[in-house]
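Visitor: quick one, structure for this:
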Amino acid sequence: MNKIRSAEIICVGTELLLGQIINTNAAWLARELSLLGIYSYYQTVVGDNAERLTNMLETATGRSDLIILTGGLGPTQDDLTMATVAAFAGRPMLLHQESQQAIAARFQLMHQRRVPSNNWKQAMMPEGALVLPNNNGTAPGAMLTIASSNNGTVTLVMLPGPPSEMQPMFNESVRPQLVKCTTTRLKHCFVRMIGIGESAAESRLLDLISSQTNPTVAPYAAEGEVMFRVTQSLDRDEEMDKTAEVIGEIQKRLGDYIYEIGTRSLPEVVKDLLEEQDSTVSLAESCTGGMISAALTDIPGASTIFTGCVVAYDKQIKVQQLHVPETVIQEHGEVSEACARAMATGCRDVFNTTYSLAVTGLAGPTGGSDEKPVGLIWLAVAGPQEVATRQLQLSGSRSRIRRVSVLQALDFLRRQILK
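Guide: Next comes the predicted model:
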């Protein structure tokens, strides 16, 4: 393969066009290519139609050095990618015996003595292609370099559609080939923060965003948090890594809001902090209904820091399970600082943990009042030395209020752990 600078991603499948399956392959591939210093300038979705796929290949081969196709490698009649690419390249389809043997072996692992006849189609490859083994399915992939319409060459890569098959195949077989074809790498560093809006954060970094060319600084907004990506194009031998210098400047300006410089999520950061202190946490959730618990237990190894959760949606559960005094609810209501404080202390005592996090609030869309509007949330963290509380006033739909409450609650816990 010649030097590769630009790439194009073509995802094949009528189900993608119909919205029946979300196209995550293009985003994943674009990220991986960027880390190799290969820019993805075009992304296309094509249905299971040979004529339209051929038209797309004619366009793509005239403008890109690398074309990655995903999907359409299955055994059914509408899986046309490999045959269409072969016809476009003017190559006959030949039986690849190693792939045939691998297909037979996979069916044996599935305790099926007989391989369905249509699966043998997956062992047919364009003449001259580098076959990419599939260790997670029956469809092998292929790489094929052909002449392009602009008098150069273009490399076509055919990968299976399921991400569980596509991603390992790319990492194991495609990435090593692409590394040989580029001398540039893109280094990405992520600065993740919470408690500040995108526009407010961006206003503090405008000079960095507008003046930087290499590295560059770009903001990305996610629900409830903000992320800045610092990207530098690095030559293997010559370029000096300047990302640390830029990140240091971001920390000076926005340090109080930053919870991670890297790829960890907020729940992962909280888990790691608790492990470092040999501490544990329990949860008392009302309006979030167990969502904080789910966020923590999604992390492998969470059992080392997480003891349990009481979803106290009903008033009586708050009283009976968390020992919230009835007088607190009568005098202040369930959505109040006093109730959140009592929930946290009661939960800490019930589970005997280092910390306990409680959340109670009005997620809406009904139930609010002038005194306590929809979106009013009270957080409380009972720790070894004190009980800290925080009031939030959130906006949006019920689901948004609950999701943002989860992030804000975890960040409040993080800050208490760091005290």
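
Visitor: could you use CA atoms for every contact and neighbour count after this?
Guide: Fine.

Visitor: kindly list the longest helix within this protein.
Guide: helix 398-418 (DSSP state H).

Visitor: contacts for that one, please.
Guide: Residues from elsewhere that reach helix 398-418 (C-alpha atoms under 8 Å, 6 or more residues apart in numbering): 194-195, 223-224, 266-267, 269-270, 273-274, 287-288, 291-292, 357, 359, 363-365, 375, 377, 379, 381, 383, 388, 390, 394-395.

Visitor: list the buried ones in that helix?
Guide: 398, 400-414, 416-417 (16 or more other C-alpha atoms under 10 Å).

Visitor: repeat for stretch 59-71
Guide: For stretch 59-71, by 16+ other C-alpha under 10 Å, it's 60-71.

Visitor: equivalent analysis for stretch 367-376, please.
Guide: The neighbour-count check on stretch 367-376 (16+ other C-alpha under 10 Å) flags 373-376 as buried.

Visitor: and the helices in the stretch 151-300 of the chain, which stretches?
Guide: 163-169, 175-179, 198-204, 206-211, 243-254, 266-276, 291-297 (DSSP state H, counting those that start in this stretch).

Visitor: next, the buried residues of the last one.
Guide: Within helix 291-297, the residues that qualify as buried are 291-293, 295-297, counting by 16+ other C-alpha under 10 Å.

Visitor: enumerate every residue touching Thr184.
Guide: Residues in contact with Thr184 (C-alpha under 8 Å, 6+ apart) are 36-37, 233-236.

Visitor: reformat these as a markdown table; add distance to Gln212 and neighbour count.
Guide: Listed next are those as a markdown table, based on distance: C-alpha to C-alpha, whole Å; neighbours: other C-alpha atoms under 10 Å:
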| residue | distance to Gln212 | neighbour count |
| --- | --- | --- |
| Leu36 | 21 | 22 |
| Gly37 | 18 | 23 |
| Ser233 | 12 | 22 |
| Leu234 | 15 | 19 |
| Asp235 | 18 | 15 |
| Arg236 | 21 | 11 |
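
Visitor: another sequence for comparison is provided below:
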Amino acid sequence: MKKTNDILIKSAEIVAVGTELLIGQTLNTNTHYLANQLTLLGINSYYQSVVGDNPERLLAMLTTALARADLVITSGGLGPTADDVTMELVAKAAGKELILDPVSKQSIEDYFNGIGRTVSDNNWKQAMMPQGALTMPNNNGTAPGAILVFDNLGKRKAIACLPGPPSELELMFEQSLKPWLEKRVNYKFEHRFLHMMGIGESEAELEVRDLIERQTNPTIAPYASPGEVCFRITQRKLRGQTEADLISPVVQEIKNRLGQYIYEDGERTLPEIVFALLKEKNQTVSFAESCTAGMISANFGAIAGVSEVFAGSVVSYSNSIKERILGVPSKILQQYGAVSKECAEAMASGVRKSLDTDLAIAVTGIAGPDGGTSDKPVGTIYLGADYQGQLTFEKHMLRGNRERIRTVASLRAFHLAWRCLKEKSDN
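Guide: Here you go, the predicted structure:
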């Protein structure tokens, strides 16, 4: 990329282009990716927008975004078809002409030659760039990107155009836009993440309210996701300078107050933490699943190398399978029912003995939307654990739709596994 006029970037706005995003046909993963990258770079992002393939509305959105951010990043609309008009409208918003970029033209030609095809006439449209823009090569497709810096109402502004396909956008960002941005920001942000389970967001926030109310740098941002609470602690540092670690004292203070709920100081998932503990202990695990129907096993099996510690699992929806495969006594099923503490513990004990593992986790419950009773409403979940012959259980009353109940039940199962492994280590 060639150099362009300089600019200091403090804020950015993301504009995702595509009618398929507006109507819910395509999930807008690009904005999620870009927002995360901007945060890591220390660039504030106060607005995000989605615009369909409509020239008038896209031009209006670009004009609005330029009025409130130093940088506007667009994703999508760089293709060869008639409704791909992002580059044309970016040029219009900046008061520039579209010109043929010879480097982009050659890249398109080389791409088609490489796959043994002739360039279609409409593909040459992708080589048209706003005058004065620097091009960003697309090493995963045909649509090059562009960065344009210009004066807008007496202020320096920039627009970066990225392609819509995530594989193309992410590679272009990493190879071209990110290095360009790193030279044009004053600050960088460092983050620590504390993950908690067994406490609600409001209750956790209340425990550190005084820290939040007097915060300046670093800052504490609580947020919740299904089944857990996370605190993001962020320190702002001047880029290129060595500054004191202000995060660690805050993290320690939070741990002093909420340590019993914190399972991770970092960015590992619960399944990854359980895997690491089992590997460290040279131990194995098995699962018996009823209402989660293999979700726990699927999440664990997604980890590379998990076969070192994961023996297998049994999905036992019916009572007959619970009896025949897991050895749950019929007396337990008749007296307490399949959704009970006794059944969960018996399932865990049965799968541990059957698969000969150190630890076994079982889950049984009512995920809904039907099947609930006044005694055991939808969302009633029992977890059982058998760790080297020692039985324990947990009961949870979960809320939400079927998918959320199953998701949170799976997370709770991993949390119980973590508790068993951690408590034995600490004793």
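
Visitor: and the angle from the longest helix of the first structure to helix 266-276?
Guide: Computed by axes from the mean of the first three to the mean of the last three C-alpha atoms, to 10 degrees, the angle separating helix 398-418 of the first structure from helix 266-276 equals 20 degrees.

Visitor: going along the chain, name the strands of the stretch 51-200 of the second structure.
Guide: 71-75, 98-100, 128-130, 134-136, 145-152, 155-162, 187-196 (DSSP state E, counting those that start in this stretch).

Visitor: as TSV, these with distance to Ile325 of the second structure would be great.
Guide: Below are the strands of the stretch 51-200 of the second structure laid out as TSV (distance: least, C-alpha to C-alpha, whole Å):
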stretch	distance to Ile325 of the second structure
strand 71-75	52
strand 98-100	69
strand 128-130	66
strand 134-136	59
strand 145-152	58
strand 155-162	54
strand 187-196	35
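
Visitor: okay, those strands, which one's buried deepest?
Guide: Mean neighbours per residue, mean count of other C-alpha atoms under 10 Å, is largest over the strands of the stretch 51-200 of the second structure for strand 71-75, with a mean of 25.

Visitor: any chance you could list what contacts that one?
Guide: Applying C-alpha under 8 Å, 6+ apart, the contact partners of strand 71-75 of the second structure are 9, 11-17, 30, 62, 65-66, 86, 157-164, 169.

Visitor: in the first structure, what range does it match?
Guide: Mapped onto the first structure using TM-score structural alignment, strand 71-75 of the second structure spans residues 66-70.

Visitor: just stretch 400-413 of the second structure next, same as before
Guide: Mapped onto the first structure using TM-score structural alignment, stretch 400-413 of the second structure spans residues 396-409.

Visitor: what residue in the second structure is paired with Thr327 of the first structure?
Guide: Correspondence of Thr327 of the first structure to the second structure, assessed by TM-score structural alignment: Lys331.

Visitor: returning to what we had before: closest one to Ser336 of the first structure out of the contacts of Thr184 of the first structure, please.
Guide: Ser233 (51.0 Å; C-alpha to C-alpha).

Visitor: I figured the closest one hits Thr216, correct?
Guide: No. With contact defined as C-alpha atoms under 8 Å, Ser233 of the first structure does not count as touching Thr216 (9.1 Å).

Visitor: between the buried residues of helix 291-297 of the first structure, which sits nearest Val45 of the first structure?
Guide: Using C-alpha to C-alpha, Ala295 is the member of the buried residues of helix 291-297 of the first structure that sits closest to Val45 of the first structure, with 32.7 Å.

Visitor: check contacts around the closest one.
Guide: Going by C-alpha under 8 Å, 6+ apart, Ala295 of the first structure touches Pro267.

Visitor: which bit of the first structure covers stretch 360-368 of the second structure?
Guide: Counting by TM-score structural alignment, stretch 360-368 of the second structure corresponds to residues 356-364.

Visitor: show residues contacting the matching stretch.
Guide: Identification of contacts with stretch 356-364 of the first structure by C-alpha under 8 Å, 6+ apart yields 281-288, 334-336, 339-341, 343-345, 347-348, 368, 373-383, 397-399, 401-402, 409, 413.

Visitor: now check the second structure for the residue matching Leu254 of the first structure.
Guide: Using TM-score structural alignment, Leu254 of the first structure lines up with Leu258 in the second structure.

Visitor: distance check, its match against Ala67 of the second structure.
Guide: 43 Å (C-alpha to C-alpha, to the nearest Å).

Visitor: contacting residues for the counterpart of Glu289 of the second structure in the first structure?
Guide: Using TM-score structural alignment, the equivalent of Glu289 of the second structure in the first structure is Glu285. Going by C-alpha under 8 Å, 6+ apart, Glu285 of the first structure touches 292, 309-313, 358-360.

Visitor: quick revisit: any chance of the buried residues of helix 291-297 of the first structure in CSV, with distance to Asn136 of the first structure too?
Guide: Shown next, in CSV, are those (distance: C-alpha to C-alpha, whole Å):
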residue, distance to Asn136 of the first structure
Met291, 32
Ile292, 33
Ser293, 32
Ala295, 28
Leu296, 29
Thr297, 27
